Each structure stands twice: as C-alpha cells, then as structure tokens.
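J.: structure here, sequence nowhere to be found:
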C-alpha cells in the first residue's frame, strides 16, 4: 500500500458512532453467557461452530468467515510501527447566532502500529494534540484520543487480550450532543477505558472446554459542566468504574451425539463512583443444538440467573434537590442505607434457530425470557468477499457504562481501520474491521452514571472496492434507566433514552502520492426526560507526500447541532497541516 494511503487512513473519516454487545456485533455486554470477545465469546471455544461436524455445502476456504480463520495470524509476519509529529493551522467559525471566527495552531504526536504474526495480533492508533489559541475567546487545551487492541497467544488454546480507548463524550444527554472539538467545547468529558484478561479454549477428545476472565477500568474527566435547559435538574454523570467478568463452559459439538450441548456459568461485577453504584450478576445455563439439515439447526437454552443493581442514596439540599459536587456529579448521603433499584432471581430460557448456508454466512436468532421480561437477540454475518463484510446485531442486556465500554473494546477486532475527523483529529463512535464495524455512539451521547436496560440493533459493513475503502453503520439504541427508590431523581427511573445514528466513510488513493477521504454522519438523541438533540455533519481531506516521510494535508468540515431549549448552531472549519513520520 502506498505511504500516503496509510497516512490517509490515519487522518481517516469521522468515527461518530464504538461498541455493541450482541453475539457478533454488539452494544453492551450480555450477562448470560452470550458475552462477545475476540476471538472467544465467553461461552464459546475459539473456532467452535454450532454446526461443527456437519458438512457445509460451500467449501470455499478462501472466503470463509473470520471465525473459521487461523486466529494465530499469517505465516509471514507483518509488523508496521509509525510514530509521527504533526503541526497544523485551523480556522473555525460559527455561521449562526453571531458566532466568532477563531484560529488556533496544533502540535501533535502520535503512533500508528499494526502487528500480525503467528502469536500476536495488535493494532494501535493513539494521538496527543496541544491546541494553542490565537484568540482570547478560545482556550488552550490538550486532547488525547485513540484505540488499541491486542491479542497474544501464550500457548495452544491460551491467550491474553487487552484494549484501550481515549475519546470524548457528552456529560449529560439532556444538554444535547457535545459541541464539536474545533473550538471551545461544553458538555464534554474526556473518557478513558482499558480492559485485559486471559482466554482459554481447547478440545479434549470430544469435549470442548473454554474459560475467560476480563478486568476493565473506565474513567471520565469533565472539562466543562453542561448548561441544562431551564427547569432541568442535574442527574449527575459517569465518574469511574471497575468491572470484572468471568465465565467457563464445557460441551460437545454435534457429531458424537445427534445434538450438541454446552454447560456454562459466569459472574459479573461492576462498581462505579457516582452514588457508589454496584452491579452484580451470576448465571448458569445449559444450551442445546439440534442439527436439522446440513446448514440449519434448532437452538434452546435454559438456566438460572441472579442480578442486583444498588446505589447509595443521593444527598438532598434544603429544597429537596440532589446535591452535586464541583463536576456536577451526585453526592452520596452516608446517613441513608443502600437502595436496591433492580433485582431479578430465577429461571431464564430461550429458543431459536441457526442457519449457515455457507462458510461465509451465518444467521442466529433467539427469543426467550430474561430480566423478568421477553428478550430478543440475534446476529447475522456475511463475508461476501475477502474485502467485503456485513454484520447485523440485535442485543438486549442489563448493563452500565463501564461494562459497555469494556465489552465494546473486547468485541473490536485486532485489525481495524480507525478513521478520524480530518480537521480536529477526534474519534467518536464506529470502527471498521474486515467483516463490518462496532459502534459506541449511544455510550458517547450520554455518559450516564446509572445502570440501564439496553436494547437495540446495529447494521454495519466494511468494503474495499477497487481503490475505495468504505465503512458504513446504521443503528438504534434504547436505554431504560434503573433508579427505583432513589430520592431526588425519581423521574429518571423507567425513563428511556433513544439514539438513532448513521455514519458513512470513504477513502481512496488518487495517485501514488495523493489520497482523498470523506465522511458523513448523523445522530438523533431523544431523552426520556423530554429533551432531544440532533447533530449531523461531514468532512473531506486530501493528503500529498512531498517527501518519503513528509506529508501535507488539507481538510474542511461542517457540523450542525440542534437541541431542545437552545438555539441551533452551524459550524465550519478548515485545516492546513504537515506531518513527519519516523
């Protein structure tokens, strides 16, 4: 690939929407044994197939799905590590409300790396940027952004995985989508998340054995407290959390018996700072697979789960309103006992179908009962060619922001295209691998400090068409908040935030030394407390290699923001810059 194409991928196209948790393309961690990781779902041994041992008609190995590929990587190692420094000049202006035209300089340092060997798979795109104002109204600030994902095979069947994320998120969704990162921002938190843990999967005779553990830590640093519409009461925001997820399974594939079976059990715990939020869940289940034809099977599962969500009570002031700290987060009342806001304890079950007409396509759909309610989940993957893949995920879980971030990072492949906003270098919500994408838009639209019931769907695709590299995602997410029995925030319990989002990115080489990239995005956020916001925009960039390590780039972008209770805003920005790669 020409060097300018690598640079263009780094400039990228805006990631406006990361992560989802259904079996193959997800938004939050699923609690009951359907937890996705890469390549090991917590309930699935690497390479295991529900129809293993049953002949599949399409034997085209070259087009087999990623689950069927050698997870240890290619026989010929590929290692690329590119540190760089970058300088740029940005002009940005607001076209509405008599907005100012502001200018500032940027100095950035970053690294782009990809490693693919028989033991290690890794990808890193990380960037630090210092913004230096030329105008008094604009504040100097630092921005750290990036994603890293890695897997190392210690020995046959045993691997260790990890990932990290740095980006920005809205502090309170009711204050609307965060202002864009080219000028002074409001309602913005710097959001960081890391996870790591071992995975194990082996076949011993006819028995498949699997286990996995994941530790995650997430934190947000609020830069500017949100300005809420008149009459809105603060409900705080995410502070920091630690989470643990562990699962083990044992089973047999169809073949030795006319059906496949798997016994699995797991434990999840998440502890967050605001109101000392605590999520704890246990589960155990038996899953059966009955092949009906060489490409079609019936699925059924039954088990037991126990989930509890609890908080410390908020501290109230003399008027009965919640007390908040300097960052706008709710303060706990040490004189009141903990409040159990959600609890479920009992039988869970589901039934469904698995259809795999070829090694390139698989569809799974399940319906059952969980969380005291009906639950619907499913996934569809289609690896149309080696360079084009599609994913659809339908998910349902009880989760928290910290668990969502950890599971989303774990669901990201170890080879992905991280595309950035061409002007401000920021990442947002969707990353694309060979078989599709993962999206985090709902998590970034509202960094909530409360647990929630999370349901939705994500459709994504990734493709290389000639010189074009294209990624697209379309999603819907619904979060129903859990705050039963908490004083001062009673209106939050049972309210539902809904997010609709779409993104399209494309880049290509124009010549051996010149490349082009562009993107479009749109996000609509409807708060369950009666406030909504809409944002959309796009950008385009061109880069040119003047010398082997020296690249010039130019970019333009536009963004529009409308939120209830505030004036609509439209921004335009332009960048001229130079990058030197080592």
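T.: Nice, I can see it. Since the model is a prediction, treat every value here as computed from it, not as a measurement.

J.: could you use CA atoms for every contact and neighbour count after this?
T.: Fine.

J.: hey, where'd the helices end up in the stretch 401-550 of the chain?
T.: Remark: helices assigned in the stretch 401-550 of the chain by DSSP state H, counting those that start in this stretch are 401-411, 441-445.

J.: wait, which of those helices is closest to residue 271?
T.: Set against residue 271 and scored by C-alpha to C-alpha, the helices of the stretch 401-550 of the chain come closest in helix 401-411, at 8.7 Å.

J.: which other helices and strands contact that closest one?
T.: Of the remaining helices and strands, those touching helix 401-411 by 3 or more C-alpha pairs under 8 Å, 6 or more residues apart in numbering; DSSP states H and E are strand 158-170, strand 188-204, strand 207-224, strand 240-252, strand 260-272, strand 436-439, helix 441-445.

J.: put together a markdown table for the helices of the stretch 401-550 of the chain, with mean neighbour count on each row.
T.: Shown next, in a markdown table, are the helices of the stretch 401-550 of the chain (neighbours: other C-alpha atoms under 10 Å):
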| stretch | mean neighbour count |
| --- | --- |
| helix 401-411 | 29 |
| helix 441-445 | 28 |
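
J.: want to try a markdown table for the ones you listed, with distance to residue 134 as columns?
T.: Formatted as a markdown table, those follow (distance: least, C-alpha to C-alpha, whole Å):
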| stretch | distance to residue 134 |
| --- | --- |
| helix 401-411 | 36 |
| helix 441-445 | 30 |
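
J.: what's the most buried one of the helices and strands packed on helix 401-411?
T.: Mean neighbours per residue, mean count of other C-alpha atoms under 10 Å, is largest over the helices and strands packed on helix 401-411 for strand 436-439, with a mean of 31.

J.: so how far is that one from its chain's centroid?
T.: In terms of C-alpha atoms, centre = their mean, to the nearest Å, the centre of strand 436-439 is set 8 Å apart from its chain centre.

J.: equivalent analysis for stretch 361-374, please.
T.: Centre-to-centre, stretch 361-374 and its host chain are 21 Å apart (C-alpha atoms, centre = their mean).

J.: next, the buried residues of it.
T.: 361, 362, 363, 364, 365, 366, 367, 368, 370, 371 (16 or more other C-alpha atoms under 10 Å).

J.: pretty sure the fifth one contacts residue 352?
T.: Yes - with the criterion set as C-alpha atoms under 8 Å, residue 365 and residue 352 qualify as a contacting pair; they are 5.3 Å apart.

J.: so residue 270 sits right up against residue 279, yeah?
T.: Yes - judged on C-alpha under 8 Å, residue 270 makes contact with residue 279 at a distance of 4.9 Å.

J.: surely residue 490 touches residue 481?
T.: No - under the criterion of C-alpha under 8 Å, residue 490 is not in contact with residue 481, lying 10.7 Å apart.

J.: ok, structure two:
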C-alpha cells in the first residue's frame, strides 16, 4: 500500500509533510480547520520471486504519480488518496501495465437542512471465485480485474414540531475491466465478466421520538432502488414501505418492531450461444446478448416482511442494535454494534442480510467507510480491497472483503458479519478486521450459458495492520492477511501458468481456496524526498494441492511537491 497516514483525528503522522497546499488553524468555535493537499511522483524497483516450482524471478520498474488530500472544516470532512502507476518491463516476462488505486470519502453540510455525501474507489479485485486469490499484487497476477466505483447525492433533514423528516438520493456508477488470467485454460464452465452499472436510490422517512406525541416512537419510511447493468441488459428494481415502533423499557434499553411491504425483482436477457450451447463472446471476452431475447426473471419477492429487536445504549460510547424477522422467504438477522473506548480506540460490528448486486453492494460498502482513514506509508501498491481502518475511535472503519471475494455478474442474497477494531497508543497504530460472507446466486432457470442459479459461495477473512512512527521523518508499518474461499460453482484443477504462483489452479466445487501473506515497510523522509524499502511474503493454496509461495521486495523514492 502507498502512503497517506490520516492527518485528522489526533492520530500520529506516519510521514512528514513538506508542503501544505493550505493549512489554516482557526480558534473560531474551538474547531481546527485544516486542508492538506500533497501531490507526489514516485519511482520504484520491484522484485518478485517464485519460491515454488521453477523459481522464476521477475524485476521491473514502476513510475507513479498521485495525491493525498484531507479536509476538516466546520462544514466539510473528507479524505482522498489516489495513485496512478505505470509498470515498465525489461523483457517479455511481464507486460507493461497501467494501475489505478485510490479511495475518496467526503461529507459536506451545505446548509442547516441540506448535506452532500460522495465517495469513490479505484482498486483491483478477484474475478472468478474458483481461481487464484492474489494478496500482494506485484508481478504477473491472474484472476484480477481493475474496478472503479463512484456514488454521491444530497440528504435533507428537517424538523416540524416533534416530527423529523428525512430524504436522500444517491446516484452511483460501477465499472469493471476485463480480468487477467494465466495461459492455462481455467477449466469448468465459463463465467461471464462484469461490465458496468448505473444505480439510483431514493428514500424518505418521517417520525417522532418516544415521549413526544406518544409514549412509543413511530417512523414511516419508503424507498425506491433501481440499477441497470450493461451486461446482458441486467436490471435490479426494488420498492419498499414500512412502519417502525420504538418503545423504551429502561433508561438504556428499548424494544423495536417493524412491518413493511417490498417488491424486488432482478432480471436479464439471454446470452447468445453457438450450436454446442457455449456462450458467444465479444472482443472483451464478455457474453453477447441474444438478439430478440425476452427478459427473464432471476429473482423476485413481493409481499410483507417483518422484524423485531432490541436496542441497548448503556452510555454515550456503546450502542448495540439487533433484529430478527421474516424476509426473503426465511429468517433474517441484522444488527450493528459500536464501542468507542476513547478518542483513539473504537470497535464496530455489522451483521447484514439483503438481496444485492456487485455494484450496489460495493457502493453501499463504500458509503459505510469513514471520511478519515489510514492509508499506510509507501510500499506495495495501495489496494483498498480489504478492510479500511478509520483514523479515530469514533469511526473505526469497515471491510470490503464481502463484495470483493469475487466479482459476480449475477444478483445474489448477501449475508454475513464483519468487525473492525482500531487503536492508537502514542506512536503506535493498530488495526484489525475479521468477517464471514455468504452469497446465494440468482439467475433465470434454464437460461442458456449460465451455471450459477441457486448455487452458493462463501468466504472467511482476517486482516491486521500495525504502524509505528519512529521519528518525525521515519517509521514502519506492516500488514498480515488470511482469506478462505469456498464455492459450489464447478471447476477443474488446472496446472500452474504464467509467472505468478498458483495462477492456473482452479478450485472444484469441493475445493477450498486459501490465500495468506504479510508485508512490511520502512520509510525515511529527507525533506521533500522520501525513501522506502518493503518486503512481502505470499502463499496460495487450492484444495489438496501443495501451497505456492512467493516473495516480493521493493525499493522506492518519492518526491512530494
């Protein structure tokens, strides 16, 4: 990951900032106003060694340009970390590559009643859940696609007497480029490649708190959600309306219950197939849409749903909410828990259940990330495709592993849990994330070329981060991760291919896929010039096959303007 230690929230800086585009400390209202913009250019030399098989060693040069920015004012809070990288090969062992990586989140209070929220991400993600699961993305990596997503929109909040009214609208766009694969055929039936999608979400609610108009608080809400995808003319459309009641039973505990109506429908057109039933591909390797194909229903629910739960808030720093009910034709569990032990220590837990698409789930995960986050110092390219840790205990962060376990072109029911912990102690910063995700995939029954209908996949993941500022101009950081993937999608085990360990191994329906590794980085800044040294170790394993190990090393220099 590249450098940008969050400068907001009282955390210790992991790098010295030689140039500030604007920095204004104001005592008005006791608030600190800060706007920091640090553009940079960077050159690195990278080595990747295969520790298994034929022990290939790759070396290449990377040139990059990027910007790290943060803003914290009375009305605006946000952060941006973006990097463009170009890799140059010395021979034919590795191709020249363009890589975009970055994360942005901003909240702006435009007026007393109107606010604006926006976010964006550029990263690389695993494509086929049956295939390779690269963790350190250097060298020739298989089964990886470049992903972009942005979202934004206004929110309105007002109060009339005891009634509070809320409304918001979000517009989002997601784009996925064609994934990379090794030279060996992946085996199993071919899965489609995601292309792009545009989503619209609008919600509104009105309600009052307990003890105002009635002893019980009541809220009525409604919403509309629509996403259209370029691949096979896929569509997600959902309506909902519901009412909720909140009844305090003690100073710290309240009971809640709700009932509503919803209609969700996902649909698509058929893939064009040849005489043998194999999908016909376009120039980008995606399924072509059959001319004149009718629209087929992949998933539909239409009717009432309900849930009930409890809310526990023993103090200002602790909040727990849990619900259980009937939804999507089965039991549904959701909940959240947050605990802020201090300004610099926080924990967040999220239990979720919903019908999703890749684009919708990615934009939802992006919206749940904090506006001030940790972006570790220079080293292996920043990825932002796992857990993102917040810069303060008030907003510990969130994980995107649930959506990035693989890129699904189908709609699915997503269920799981994740937890994030962040803590700062003096010069030390710790972060940890862990979770479980399950998806049940939907597709029209009997649709030609499609093999995912009713099948399930799941993943378990964990990630650790440690950063320490050794001095005003130097420091180190380290990350460790482990992932496990399992799917009912069929495949067949292929041989090794390309120059990346495990790039040609494909899991069968009975095989699990392991991915684990660690990286460490030391950096030292000399004024505007920063230097970096990084080491990495990564392993990948499919089923009963032997683990493939690889090691990475990096030396780099960065000039900050």
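T.: In hand now; what should we look at? Computed from a predicted structure; not experimentally measured.

J.: residue 490 and residue 481 of structure 1: who's more crowded?
T.: Using other C-alpha atoms under 10 Å as the criterion, residue 490 of structure 1 and residue 481 rank with residue 481 on top: 24 against 13.

J.: what residue of structure 2 matches up with that one?
T.: When structure 2 is aligned by TM-score structural alignment, residue 481 of structure 1 is paired with residue 441.

J.: the closest residue to that match other than its chain neighbours: neighbouring residues, count only.
T.: The spatially closest residue to residue 441 of structure 2, leaving aside those adjacent along the chain, is residue 412, at 4.3 Å (C-alpha to C-alpha, 6 or more residues apart in numbering). Using other C-alpha under 10 Å, residue 412 of structure 2 has 26 other residues around it.

J.: try residue 33 of structure 2
T.: Using other C-alpha under 10 Å, the number of residues around residue 33 of structure 2 comes to 19.

J.: what residues are up against the aligned partner of residue 288 of structure 2 in structure 1?
T.: When structure 1 is aligned by TM-score structural alignment, the residue opposite residue 288 of structure 2 is residue 331. Taking C-alpha atoms under 8 Å, 6 or more residues apart in numbering as the criterion, residue 331 of structure 1 is in contact with 274, 275, 314, 315, 322, 323, 324, 325.

J.: aligned counterpart of the fourth one in structure 2, please.
T.: Translated: residue 315 of structure 1. Matched by TM-score structural alignment, residue 315 of structure 1 corresponds to residue 272 in structure 2.

J.: so its match makes contact with residue 289?
T.: Yes - the pair residue 272 of structure 2 / residue 289 is scored as a contact, 5.3 Å apart, by C-alpha under 8 Å.

J.: so what's the most centrally placed residue in structure 2 closest to, chain neighbours aside?
T.: Nearest to the geometric centre of structure 2 sits residue 400, at 2.8 Å (C-alpha atoms, centre = their mean). Once flanking residues are discounted, residue 400 of structure 2 sits nearest to residue 386: 5.1 Å by C-alpha to C-alpha, 6+ apart.

J.: how far does stretch 128-137 of structure 2 sit from the chain's center?
T.: On the basis of C-alpha atoms, centre = their mean, stretch 128-137 of structure 2 is displaced by 16 Å from the centre of the chain it belongs to.

J.: what's the host helix or strand of residue 303 of structure 2 packed up against?
T.: Per DSSP states H and E: residue 303 of structure 2 is located in strand 296-315. Using 3+ C-alpha pairs under 8 Å, 6+ apart as the contact test, the elements touching strand 296-315 of structure 2 are strand 253-268, strand 318-327.

J.: angle of that strand against strand 253-268?
T.: Strand 296-315 of structure 2 and strand 253-268 are oriented at 160 degrees to each other (axes from the mean of the first three to the mean of the last three C-alpha atoms, to 10 degrees).

J.: the equivalent of the residue nearest to residue 441 of structure 2 over in structure 1: what's it in contact with?
T.: By TM-score structural alignment, residue 412 of structure 2 lines up with residue 452 in structure 1. Neighbour list for residue 452 of structure 1: 398, 399, 400, 479, 480, 481, 482 [criterion: C-alpha under 8 Å, 6+ apart].

J.: ok, and those residues in structure 2?
T.: Listed in the original numbering, these still in contact in structure 2 are 398, 399, 400, 479, 480, 481, 482 (both residues aligned by TM-score structural alignment, their matches' C-alpha atoms under 8 Å).

J.: can I get those in a markdown table with distance to residue 110 of structure 1?
T.: A markdown table is the format used below for these (distance: C-alpha to C-alpha, whole Å):
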| residue | distance to residue 110 of structure 1 |
| --- | --- |
| 398 | 36 |
| 399 | 33 |
| 400 | 31 |
| 479 | 35 |
| 480 | 38 |
| 481 | 38 |
| 482 | 40 |
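
J.: of all those residues, which two lie farthest apart?
T.: The distance between the two most remote of these (C-alpha to C-alpha) is 11.2 Å, for 400 and 480.

J.: compare these two (neighbour count), which wins?
T.: A direct count of neighbours by other C-alpha under 10 Å for residue 400 of structure 1 and residue 480 places residue 400 higher, at 31 against 20.

J.: right, and that one touches residue 446 too?
T.: No - with contact defined as C-alpha under 8 Å, residue 400 of structure 1 does not reach residue 446; the gap is 11.8 Å.

J.: still on that earlier bit, so how far is residue 234 of structure 2 from the match of residue 315 of structure 1?
T.: Distance from residue 272 of structure 2 to residue 234 of structure 2, counting by C-alpha to C-alpha, to the nearest Å: 14 Å.

J.: distance of residue 438 of structure 1 from residue 548 of structure 1?
T.: To residue 548 of structure 1, residue 438 of structure 1 is 33 Å away according to C-alpha to C-alpha.

J.: scratch that, residue 133 of structure 1 is what I was asking about
T.: Using C-alpha to C-alpha, we find residue 133 of structure 1 at a distance of 31 Å from residue 548 of structure 1.
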